[in-house]
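**Q** Need a 3D model of the sequence below.
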Amino acid sequence: MSEPQITGKTYDADLLRRMMRYVKPYRGIFIASVFLTIVMAGAAPALPMLIEYTLDRFILQNDTDGLRAMLLIMLGLLLLQTVIRYFHTLMTSTLGQSVIRDLRIGVFNHITGLRLKYFDNTPIGRLITRTISDLETIANIFSEGVIQIIGDILQLVVILGVMFYTDWKLTLIVLIPMPLMIGATYIFKEAMKSAFQDVRKWVANLNTFLQEHISGISIIQYFAREEQEMRKFQAANAEHRNAHIRANWYFSIFFPVIEIIMAIALGLLVWYGSKQVLAETLSPGVIVAFIMYINMIFRPIRELVDRFNTLQMGMVSAERIFAVLDTDERTPDTGNMQPAQIRGEIVFNNVWFAYNDEKWVLKDISFKIAPGETLALVGATGAGKSSTINILSRFYEVNKGAILLDGIDIREYELNYLRRTIATVLQDVFLFSDTVAGNISLNDPAITREQIVAAAKQVGAHEFIMRLPNGYDYQVQERGATLSSGQAQLIAFIRALVHNPRILVLDEATSSVDTETEGLIQHAIDTLMKGRTSIVIAHRLSTIQKADKIIVLDKGEIKEVGSHQELLRMDGYYKRLYDLQFHSAGI
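**A** Reported below is the predicted structural model:
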């Protein structure tokens, strides 16, 4: 369940530049946001300056008419700043959400194109974290990070410039505690970097844990593991809590420190400024304005820490997301062949295959299936049967040798074309949270309702579907939980039929079907196989006796080849397996 921790740069210019590429389609909003940021920074000292002017020129001079006019001006300024801030917040939020929408589409598209080997080694919960919560964190870079940091820095520069212009000696006195502020900010930033990385790590770990355990809830309940798994979850949840508490603890120390430093600055202002006022070398309005300036200096500095933390969290998330996008686990799609017709001849030519290193799953496999023939693969679990069909569809790549389709290496075909040519019905049927019709057509607009119904009738499933509430529009729950295994298998057969493949693969496709349902679909299977090249994997030998050729695999090697009768006459591995099955069945 462990999540690899990324400990790269706190602020990576290359990473930020890469994220900014996603801003290009929205450069108008970005430029407008930056412009409003500059306007707000430039207007920040306006109110203190007006208050200083009003105090010295109108309040101390008892000029009520002038005071009334200045109050109206200040009210207008506040309203204008409010309107500008509203549009600024709206645009930065829109920018952030637009960027992550595009980025999320890109991440999802990339993930769905990765080869199965990547998913063998990567927890699904971790990918969910990348696609959902990590991307939300990146959105904050644009809505609360980069642009806001620019605004805070500009505001600091403008206010300090005004302060030095107004009274440089008083400004230097006020800035005496600033080195303390800088030191505290640096220490806080480094501490928060580690805390935020831990928070993101445990969010991903919790997502992974929940995804795995909710998906496998039946196993947990079958073996009464609820209490033990709860303890594991409590431990992971406690680590997540502790990471958050540590982050909040740093905040709870930092902000009081900032308040103390700010209080020191105010004390120095009052001490030095009051002496200057009494000496009549400084006006009271300047003192009031400087009190506001101090707040306007320390607030951006304090918020800059929050902004940098937001940027820091976004950088951590961005590094994780781009690590997924940079994953070179896509099946090379360099082929361009898309012939109008496929005959269906399949040749395995000295094929070697391993999932990891050289722990060979298939060893020097060679065979040929003529167009329209049916080949059955038989063997014990782990013999290499499913691996054979996985490399045929290029879910995994062969290590040595070649697979030919109609005399051409399968790598020469366009990848989607190759996979559309092959329809596979698996033992473990996966159904989406969609209608029955949607699960059959996989929402392919080229497949009509009439084609779906015709295929269902051919399989013999039309009647059971019509008995469901809303028939073909019945909403199937996740993984087909509301259907029996036999019904789900029938839908998988309809799915294969309606896509009209040239090559059919049945991987233990009838093992979960009861006797009555098996009889219902056997005729449909025979009909579907006619004129198509078919590969059948089955433990029940009764389902493959009509196959044109049967290959017996053992530990990745071909042990026997022949028809059902030929293999029985060999009195070898197949004959022993046949006798074992039929004797145990009482035949």
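
**Q** make it CA atoms for all contacts and neighbour counts henceforth
**A** Fine.

**Q** Now do the longest helix seen in the chain: which elements does it pack against?
**A** The residue-count maximum for a helix in the chain (DSSP state H) belongs to helix 226-278. For helix 226-278, the packing partners by 3 or more Cα pairs under 8 Å, 6 or more residues apart in numbering; DSSP states H and E come out as helix 168-174, helix 178-215, helix 284-325.

**Q** Provide the contact partners of stretch 193-203 at residue level.
**A** Applying Cα atoms under 8 Å, 6 or more residues apart in numbering, the contact partners of stretch 193-203 are 3-7, 10, 129, 236-237, 239-240, 243-244, 246-247, 309, 312-313, 316-317.

**Q** Next: stretch 549-564.
**A** Contact with stretch 549-564 is made by 360-365, 373-380, 382-385, 545-548, 567, 573-574, as judged by Cα under 8 Å, 6+ apart.

**Q** to compare against the first, here's another:
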Amino acid sequence: MSGKHQHARQSKKQTKSAPKNKPTPKIKDFNGTLKRLVSYLKPHKIALIAVFITAIFSTIFAILSPKIMGLATTELFQSMVTKIKGDSGNGINFDYIINILLILGVLYLLSVVFQYIQQYIMAGVAQKTVYTLRKEVNEKLSRLPLQFFDSKTHGEVLSRAVNDLENISSTLQQSLMQFITSIVTLIGVVVMMLTISPLMTIIVLLTVPLSFIVTKKVATRSQKYFLRQRKTLGQLNGHVEEMFSGHKVVKAYNREDQSIADFNKLNEGLYQTGWKAQFISSVISPLLKFVNNSVYVLICVIGSLLATRQAIQVGDIQAFIQYIRQFSQPITRVAGIANVIQSTIASAERVFEILDEEEEVVSSNSTEVKSPKGAVSFQDVNFGYTKDHALIDDLTINVEPGQTVAIVGPSGAGKTTLMNLLMRFYEIDNGAIKIDGIDTRTMKRSHVRNLFGMVLQDVWLFNGTIQDNIAYGRENVTKEEIIHAAKAAHADHFIRTLPDGYQTILNEEASNISVGQKQLLTISRAIIANPAILILDEATSSVDTRTEFQIQHAMNKLMNGRTSFIVAHRLSTIKNADTILVMDKGSVIEKGSHDELLAKDGFYADLYTSQYARKAQVPV
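**A** The predicted structure is shown next:
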């Protein structure tokens, strides 16, 4: 497995639901997050101007319709009044009414056309904006240190990178367009109402502050629940991902009930925050309807009085009533958008938190090892995962080119940590790690990792063909090189027995091949990478004894002339190592060959003896 790709996480993080007595989280900086999200729309200014212009035309054609329809109503009313009075006349002017209906049809058609154009442009703006955000998040994740992924569950990261971005996309595409249309509609409707009756318009406008007060009060209360809803959803995603990826272990230990109980607890938390957020936000609509209907009744009464005094026409009353409906709809829509924005800003804040995470420090220099020999040295290295607790203290190791170094010790001794530091997955606190005399901190991380090939105990294969998985270790690899690497790792035989051979598609977890076969593929990948330095972390732990013997031969050939670091628990596999480092509590407590360490009768000898003593006690 090439050092190019990310090191597998060393431990699973358990997802826990937020305690009930924990304060409900709030959006930390609403205005700042909103401004930052709006800044992503700046590159699309021309498109947004086009959306605004099409919204104006679409709204103009829509709001002219009630006024023109009022003319038809007035004509019908006057004709009926004339007939009731017994006055002679030409009756109803149907030609006039038909012409009005034709004009209305054209207006409605034009309104729909401009609305279609508006939606088409806005869809492009929304998707391009979210495309940029997704790209930034993906690139950011590739630059984040391993520590970030060790402190977050997969589900939490996926929730932010997928669910939250999708929420932003939906808001930009639907709500933003509705917001623009609503503002234009409000302005246009007010102008049209003023042309009919300034008095009735003032009465309607006096209700606007009341509507906004209602909206603000409700939106403020719903804000904290929307944020908690997004957070709880991330926790639920993390739990589901964890349980499904480890479902065999869950079943093996009969923990299904506990898993279901944990899910139900998280699901209950999501339900509680979800219904509170939706219920409180949905209260806005009936409250605004009550305000609007009250205004509707008031305008009907006042309009009737004005009509009896011939201050306005009957058709104008009918048009004004329609305008009230058109006036209230954008306010209600904006109120609904306000609630959507609460959820969207909560999502945006979670996405921006990823974008603002501290990245791996980029080396100011770009030193390279031109012809790597494989000399590695740790000089007075100090490191701790937290500043308060040092794991490795004043570690000094010198490895000559081509040497095979085995690292042994109890769990937690610092063996894997040592490999993480070697490949700069973590940065050391003090001291220096050098390759061929060059400090790795003066090199680009990509160059450091190109010097290594890695085979881990926890294998990683992606969804694709076996051929592509093997070739992952190096670019521009030929089919012959892939087959040669597979043969060297003793993987060629089982690959050819598969229905599609090297073109066999591995599923997401590569569960259609055995654990041992997965390991053989990762070893093939390491062979084809042709690295200067090898890291083998229990590389043969998942294969049977016969296969292990075959792989050991391949490994011996692969390690010939290369510096190799072997993290081992089975001490029988590292007898031939040039140097064995015995670690305990972050320090090298013994160093030497297998025979030398046994002769010392120290810590290593106790480990070695205890392993064989346990084997002797196992009944046949």
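
**Q** Just give the closest residue to the residue most central in space within structure 1, not the sequence neighbours.
**A** Nearest to the mean C-alpha position of structure 1, by Cα atoms, centre = their mean, lies Thr131 at 2.1 Å. Nearest residue to Thr131 of structure 1, sequence neighbours excluded (Cα to Cα, 6 or more residues apart in numbering): Arg104, at 6.0 Å.

**Q** Around the aligned residue in structure 2 for that neighbour, count how many other residues there are.
**A** Mapped onto structure 2 by TM-score structural alignment, Arg104 of structure 1 lines up with Arg134. Using other Cα atoms under 10 Å, Arg134 of structure 2 has 17 other residues around it.

**Q** For Ala471 of structure 2, see how far away Arg134 of structure 2 is.
**A** 27 Å (Cα to Cα, to the nearest Å).

**Q** what do you get for Thr74 of structure 2?
**A** Thr74 of structure 2 sits 80 Å away from Ala471 of structure 2, going by Cα to Cα.

**Q** The stretch 51-200 of structure 2: helices as residue ranges?
**A** Secondary structure of the stretch 51-200 of structure 2 (DSSP state H, counting those that start in this stretch): helices at 94-143, 146-150, 154-158, 165-170, 176-196, 198-205.

**Q** Which neighbouring elements make contact with the first one?
**A** For helix 94-143 of structure 2, the packing partners by 3+ Cα pairs under 8 Å, 6+ apart come out as helix 45-85, helix 165-170, helix 176-196, helix 314-355.

**Q** And the fourth one, by the same measure?
**A** Here helix 165-170 of structure 2 is seen to pack against helix 94-143, helix 314-355 when contacts are counted using 3+ Cα pairs under 8 Å, 6+ apart.

**Q** Isn't Val34 of structure 1 up against Ile149?
**A** No - if you go by Cα atoms under 8 Å, Val34 of structure 1 and Ile149 don't touch, sitting 10.6 Å apart.

**Q** When these two are compared, which one has more neighbours?
**A** Using other Cα under 10 Å, the more surrounded residue of Val34 of structure 1 and Ile149 is Ile149, with 22 against 19.

**Q** Report the spatially closest residue to the residue mapped onto that one from structure 2, excluding sequence-adjacent ones.
**A** In structure 2, the residue matched to Ile149 of structure 1 (TM-score structural alignment) is Phe179. Nearest non-adjacent residue to Phe179 of structure 2, counting by Cα to Cα, 6+ apart: Val334, 6.2 Å away.

**Q** show me the contacts for that neighbour.
**A** Neighbouring residues of Val334 of structure 2 by Cα under 8 Å, 6+ apart: 178-179, 182.

**Q** next one: Val567 of structure 2
**A** By Cα under 8 Å, 6+ apart, the contact set of Val567 of structure 2 is 406-408, 415-416, 535-538.

**Q** of all these, which two lie farthest apart?
**A** Spatial extent of those (Cα to Cα) is set by the pair Val408 and Ile535 at 13.5 Å.

**Q** Name the residues of stretch 202-216 of structure 1 that come out as buried.
**A** If you call a residue buried by 16 or more other Cα atoms under 10 Å, then stretch 202-216 of structure 1 has these buried ones: 202-209, 211.
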